[in-house]
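> My questions concern the predicted model and sequence given below.
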Amino acid sequence: MRVSIKKDVCIGAGQCALTAPDVFTQDDDGFSELLPGREDGGGSPLVREAGRACPVQAISVTEE
């Protein structure tokens, strides 16, 4: 699985970090970012739910 965040779309709602805190965090400006080494989702079952929770669909989860 590959997880990515469209930085130009993210509004900093933080739903991803609340839903899957072991994969997502927020930067100093409040925008979402992946934790280091979590580009593959880290095996978290909540990654897809975090993508669905994003109000602007800034998160994409794809199978490799």
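Good, I have the coordinates.
> C-alpha only now, for contacts and for neighbours.
Noted.
> could you list every residue that touches Ser4?
Counting by C-alpha atoms under 8 Å, 6 or more residues apart in numbering, Ser4 makes contact with 34, 39, 59-61.
> That one: what secondary structure?
Three-state assignment for Ser4 (DSSP: H, G, I helix; E, B strand; the rest coil): strand.
> so how far is Ser44 from it?
Counting by C-alpha to C-alpha, to the nearest Å, the gap from Ser4 to Ser44 is 14 Å.
> contacting residues for the residue nearest to Leu46 when sequence neighbours are not counted?
Once flanking residues are discounted, Leu46 sits nearest to Ala20: 5.5 Å by C-alpha to C-alpha, 6 or more residues apart in numbering. Residues near Ala20 by C-alpha under 8 Å, 6+ apart: 44, 46-47, 50.
> In addition, the following structure is provided for comparison:
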Amino acid sequence: MSDVKITVERDRCIGAGQCVFNAPELFDQDDEGTVVVLEEQPSPEQEPAAHAAEHACPARVISLS
């Protein structure tokens, strides 16, 4: 595991799906299209995809800490 943790503000999600497009192993969408985090702590190999999803989100609801 890496030291990176994924958090999202689900109530602000607009359902664009860019997180799933960029990191399908880390994110999914529920029936309403709202982001769902599949893995809160990505592996070091998954970190680039997590960062890509964070930067691609038009609503800026994804944070990495």
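Cool, got the structure. Since the structure is predicted, the reported quantities are computational estimates derived from the model, not experimental observations.
> The residue nearest to Leu46 of structure 1 pairs with which position in structure 2?
In structure 2, the residue matched to Ala20 of structure 1 (TM-score structural alignment) is Ala23.
> How much space separates its match from Leu38 of structure 2?
Shown here: Ala23 of structure 2 relative to Leu38 of structure 2, a distance of 10 Å by C-alpha to C-alpha.
> Check Ala52 of structure 2 too.
Following C-alpha to C-alpha, the distance that separates Ala52 of structure 2 from Leu38 of structure 2 is 16 Å.
> How about Cys57 of structure 2?
Counting by C-alpha to C-alpha, the gap from Cys57 of structure 2 to Leu38 of structure 2 is 16 Å.
> now the strands: where do they sit in structure 1?
Taking DSSP state E as the criterion, structure 1 carries its strands at 2-5, 24-26, 32-34, 59-62.
> tell me the most buried of those strands?
Highest mean neighbour count among the strands of structure 1 (mean count of other C-alpha atoms under 10 Å): strand 32-34, with a mean of 23.
> What residues in structure 2 pair up with that strand?
Using TM-score structural alignment, strand 32-34 of structure 1 corresponds to residues 35-37 of structure 2.
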